[in-house]
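> sequence first, then the predicted structure:
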Amino acid sequence: MKWFRKQTAPAGASVQLRETGYHPFGLLGQYVPMRSGEIRLYRAVREAVPVVDAAIYKLIRMVGGVTAACSDPAAERGLGEFLRTVPAGRGQYGVDAFLEGYLDALLTCGRAIGEIVPAAGNREIAAVLWGRVEDIEIREGDHPLAFTICGPDEQGRMGPLPCQDLLLFTPLNPEADSPYGVSLLRGLPFLTDILMKIYHTIGINWERCGSLRFAVTCRDDGNGQAEERSRMLAGEWSRAMQDTRSGSVRDFVAVGDVDIQVIGADAPVLDSEVPVRQILEQVVAKTGIPPFMLGLSWSSTERMSSQQADMLTTEITAIRRTITPVVERICRLWLRMHGYTCGFEVLWEDINLQDEVEDARAALYLEQARKLRLENDAAEAAAFHTRREV
């Protein structure tokens, strides 16, 4: 007698990968920003729109140079020579050259990274360099004051860099939920995409106007030779166009009902002045620079008003406040390496945005006010002595 073992159904395995319900916009909560890709996007914006590139360079130049004043004259002379001659990499010298590259990354990428390189023996600063922000990451600590700058090691893995005290890091307008700053160009990629579409369309239209396409229509007159005539017309038309490209002039003669039209000649070309100006207005508003300084003649006057000068001065002062701690760290380290314990102050060049005539007129008004003040003081003193004698 043959016995059959009763087969039991296998137990169901628990599924490890499963789908959960999300609302239609649930992907927005799972979005992880690609920081390096965002930086490449901002650099592409600068390359595609010359106005943006010119605005950033003008902001960097208007920030101006920097010096330092010390209570000790010897320390001030040595520190000034160091700030003027310190190597900044890539054939550049001086802290001003370092700040130009540092500011370029700060405004474009929203953050900047630099490094103080000590010489052998740690008695001198050999160089002050700026680096690629794409190669670093920021790891926040237990409290807002603690963060670590990480970079790739020999195996390409991200890890804390060894000498954190020698690294310089500055975010531009950082947000509360991220240690990374905000680029000056945030919000412009969308407008840049529209602007590039307009420019590309203009180029295609001009290419079409410069290289015309023709439609040659040969109508049948009833004798059944339309096909043969069309082949003959096509050959003659092709030879005529080839001779035209070589610079010679050749007439085209056809017999019968032949109609020649330019393809697309009746299509109107859209006016691009208004949309391009609207987009450029948004770009100029983002940079904070008056339009005429970027080559845009939108008004009847090219003089900078006092309100525009004040606003631009405020923008430059804000940028200076952002990078002043970096200069202070460099100066402080140099002074301590050379045994100076005196205090110092970082001094920026004066911001000059007005005409020389306006500056001279302002100086004249100040001198006139000073003269009147001295005359009034002298008259009051004489009257006081007269009353006292009486």
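Looks like it arrived, so ask away.
> contacts and neighbour counts: CA atoms only from here.
Noted.
> grab the nearest non-local neighbour of V269.
Leaving out its chain neighbours, the residue that sits closest to V269 by CA to CA, 6 or more residues apart in numbering is N205, at 7.5 Å.
> tell me which helix or strand that neighbour sits in.
Using DSSP states H and E, N205 falls within helix 188-210.
> ditto for L129
Counting by DSSP H and E, L129 is found in strand 125-130.
> would you mark the buried spots in that strand?
125, 127-130 (16 or more other CA atoms under 10 Å).
> what's it packed up against?
strand 87-89, helix 95-109, strand 111-118 (3 or more CA pairs under 8 Å, 6 or more residues apart in numbering; DSSP states H and E).
> nearest to M311, out of the ones you listed?
helix 95-109 (17.8 Å; CA to CA).
> show me what the closest one is packed against.
helix 35-48, helix 50-63, helix 73-85, strand 87-89, strand 111-118, strand 125-130.
> how about the strands in this protein?
Listed in chain order, the strands of the chain (DSSP state E) span 66-70, 87-89, 92-93, 111-118, 125-130, 137-140, 147-152, 158-160, 167-171, 214-218, 258-262, 344-348.
> and for V63, the neighbour number?
Neighbour count of V63, defined by other CA atoms under 10 Å: 23.
> for T301, same thing?
9.
> could you do R213 as well?
13.
> just give the nearest non-adjacent residue to it, would you?
I263 (5.4 Å).
> tell me, what residue is most central in this structure?
What sits nearest the mean C-alpha location of the chain, by CA atoms, centre = their mean, is T108, with 3.9 Å.
> find the nearest non-adjacent residue to that residue, please.
Spatial nearest neighbour of T108, excluding adjacent residues (CA to CA, 6+ apart): S183 at 5.5 Å.
> put this next to the previous one:
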Amino acid sequence: MGLFQKKEPGGGGLAVQLREGGRHPFGALDGYVPLRHGEIAIYRAIREAVPIVDAAIWKLIRLTGGVTVTCRDKKAQDGLDWFLQHVNTGRGQRGLQSFLDCYLDSMLTCGRAVGEIVPDRRRTDIAALLCGNVADIEIKEGDSPLEFAIWGRDPGGMMRRLPRQELLLFTPFQPETDSPYGVSLLRSMPFLTEILLKIYQATGMNWERMGNLRFAVVYRPGDTPMDQALVQERSRQIAREWSAAMQAGKDGSVRDFVAVGDVDIKVIGADNQVLDSEVPVRQILEQLVARTGIPPFLLGLTWSSTERMSTQQADMMTSEITAIRRALEPVVERICELWLRLHGYDSRVEVDWQDINLQDLVEEARAQLYWEQARSLEMDNDAREKGESV
């Protein structure tokens, strides 16, 4: 009779739980394959996901600023200066510099920037300078490399040539020979950014698991028939009392856990070692920062650097800013030339940029001081020689 009787299950696990692998919130970076023009959404996600990249671009924008324009007609200089300081640039912004900040932000992030000069109703003055969305335009090249047109979508959703091309501004950033769209500053970053986000995501999940402790309560029944018969009941009782003790701890009270028999309590994950992420994270950040051209110490990175090395990095950054300014000069010249022609003045202008940093001013002032000291000593020597000769 007992040969065919089904035995009761022992004290095994009642359920199996599968944990979710977890993914970082910037899923657009997963599986990204670099294409010819890249994806603007990818580049904006990189800036949102990696604060140091976003900070580097904003520093480039701020360091590039500071432009002054000089025209040949002295009568027009006051009006031109007032226009550059007060022209409407949309969204509550005024001044040419606010337009250039938005224009340069698009150029560095997307690889190209597009803007529009908006004349007033009487066509006698410039009413506003506006930046456009580069995702809404296409470039159509003509028969020669000097001819191109900007196309946009009409109300029906079809691409068409935009009117008044002379009022549109377009600047590609480091354009290649086979493409008029330019290259984004972030083009080489998606692959490394995806690895960096995986490291951060895994680190966060590990700290969430080990910071919020999980416990494994193991009950080992004895060899007596009584213990074998009460395995299920004692397991449920231990689980209930353990849950009550943990809940009491959340409420701020202390409650002891008492169990009968061989009970072992361990912290889940306490014996596992968290991988050291300092070296791989630094290697990736070095690649990302090198692409921006910003010295690491300007971004708050305390990497080993000598005074001589910092000076060389600052000089290299100066050359990077100068190259970016050269790309913006045609836009500034076109805006000012059109304003001067609308007001009947000579349209020839000269664009000047402010000094990039104060280091050059300090060095120039120090050199001027040394020159004045040498000149003073020379004059004293001359006076002393004349006195001796008399």
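Alright, I've got the coordinates. Note that the coordinates shown come from a computational prediction; the quantities given were computed from them, not determined experimentally.
> please state their TM-score.
Superposed pair, TM-score by TM-score structural alignment, normalised by the length of the first structure: 0.84. Supporting alignment: 349 aligned residues with a CA RMSD of 2.4 Å.
> the longest helix seen in the second structure: average distance to aligned residues in the first structure?
Identified as the longest helix of the second structure according to DSSP state H is helix 307-342. Its aligned residues in the first structure lie a mean 1.2 Å from helix 307-342 of the second structure after superposition (mean CA distance after the TM-score superposition for the first structure).
> pretty sure the residue nearest to T108 of the first structure sits against T170.
No - in this structure S183 of the first structure lies outside contact range of T170 using CA atoms under 8 Å: 12.0 Å.
> shared neighbours, these two?
Residues touching both S183 of the first structure and T170 (CA atoms under 8 Å, 6 or more residues apart in numbering): 106, 111.
> tell me how far whichever residue in the second structure pairs up with G295 of the first structure lies from A56 of the second structure.
Under the alignment defined by TM-score structural alignment, G295 of the first structure is paired with G300 of the second structure. Using CA to CA, to the nearest Å, G300 of the second structure is found at 11 Å from A56 of the second structure.
> and those two? Which one has more around it.
Legend: neighbour count by other CA under 10 Å for G300 of the second structure and A56, higher for A56 (22 against 9).
> next, count neighbours for the equivalent of E337 of the second structure over in the first structure.
The equivalent of E337 of the second structure in the first structure is R332 (alignment by TM-score structural alignment). Counted by other CA under 10 Å, the residues lying close to R332 of the first structure total 17.
> do I289 of the first structure as well
20.
> count of neighbours near the nearest residue to it once chain neighbours are set aside?
Nearest residue to I289 of the first structure, sequence neighbours excluded (CA to CA, 6+ apart): L312, at 6.5 Å. Using other CA under 10 Å, L312 of the first structure has 20 neighbouring residues.
> from G182 of the second structure, how far off is the aligned partner of L312 of the first structure in the second structure?
The alignment partner of L312 of the first structure in the second structure, by TM-score structural alignment, is M317. M317 of the second structure is 21 Å from G182 of the second structure, where distance means CA to CA.
> state the distance from the nearest residue to I136 of the first structure once chain neighbours are set aside to T313 of the first structure.
Spatially, and ignoring its direct neighbours in sequence, I136 of the first structure is nearest to G151 (4.8 Å; CA to CA, 6+ apart). According to CA to CA, G151 of the first structure and T313 of the first structure sit 36 Å apart.
> now do N376 of the first structure
Distance from N376 of the first structure to T313 of the first structure, counting by CA to CA: 35 Å.
> those two - which one has more neighbours?
T313 (17 against 12).
> pretty sure that one is touching I351, no?
Yes - if you go by CA under 8 Å, T313 of the first structure and I351 touch, sitting 7.0 Å apart.
> mind checking how far the residue nearest to V269 of the first structure is from V274 of the first structure?
Distance of N205 of the first structure to V274 of the first structure, computed by CA to CA: 18 Å.
> got it, and L79 of the first structure?
As judged by CA to CA, L79 of the first structure and V274 of the first structure stand 53 Å apart.
> neighbour-wise, which of the two wins?
Set side by side, L79 of the first structure and V274 show more neighbours around L79, with 21 against 9, by other CA under 10 Å.
> contacts only, for that one.
L79 of the first structure sits next to 68, 331, 334-335 when contact means CA under 8 Å, 6+ apart.
> count the neighbours of the closest residue to E320 of the second structure other than its chain neighbours for me.
Spatial nearest neighbour of E320 of the second structure, excluding adjacent residues (CA to CA, 6+ apart): G293 at 6.8 Å. G293 of the second structure has 19 neighbouring residues, counting by other CA under 10 Å.
> same question for M379 of the second structure.
Residues near M379 of the second structure, counting by other CA under 10 Å: 12.
> and for the one 4 residues further on?
Counted with other CA under 10 Å, the burial measure for A383 of the second structure works out to 12 neighbours.
> follow-up on the earlier one: can you get me a residue count around the residue nearest to V269 of the first structure?
A count of nearby residues for N205 of the first structure, using other CA under 10 Å, gives 15.
> and it, how close does it get to P268 of the first structure?
With CA to CA as the criterion, N205 of the first structure and P268 of the first structure are 10 Å apart.
> same deal with D96 of the first structure?
The spacing between D96 of the first structure and P268 of the first structure, counted by CA to CA, is 52 Å.
> re the thing from before, for I294 of the second structure, see how far away the match of G295 of the first structure is.
G300 of the second structure is 11 Å from I294 of the second structure, by CA to CA.
> hang on, the earlier thing: Q242 of the first structure: which of the helices and strands packed on helix 95-109 of the first structure is closest?
With CA to CA, the closest approach to Q242 of the first structure among these belongs to helix 35-48: 36.0 Å.
> how big is the angle separating that closest one from helix 50-63?
100 degrees (axes from the mean of the first three to the mean of the last three CA atoms, to 10 degrees).
> report the buried residues of helix 35-48 of the first structure.
For helix 35-48 of the first structure, burial by neighbour count (16+ other CA under 10 Å) applies to 38-39, 41-43, 45-46.
> which of these sits closest to D193 of the first structure?
Closest to D193 of the first structure, out of all of those and judged by CA to CA, is V45, at 8.8 Å.
> what distance do you get for the residue nearest to V269 of the first structure to L212 of the first structure?
11 Å.
> and what of E154 of the first structure?
Counting by CA to CA - E154 of the first structure and L212 of the first structure are separated by 58 Å.
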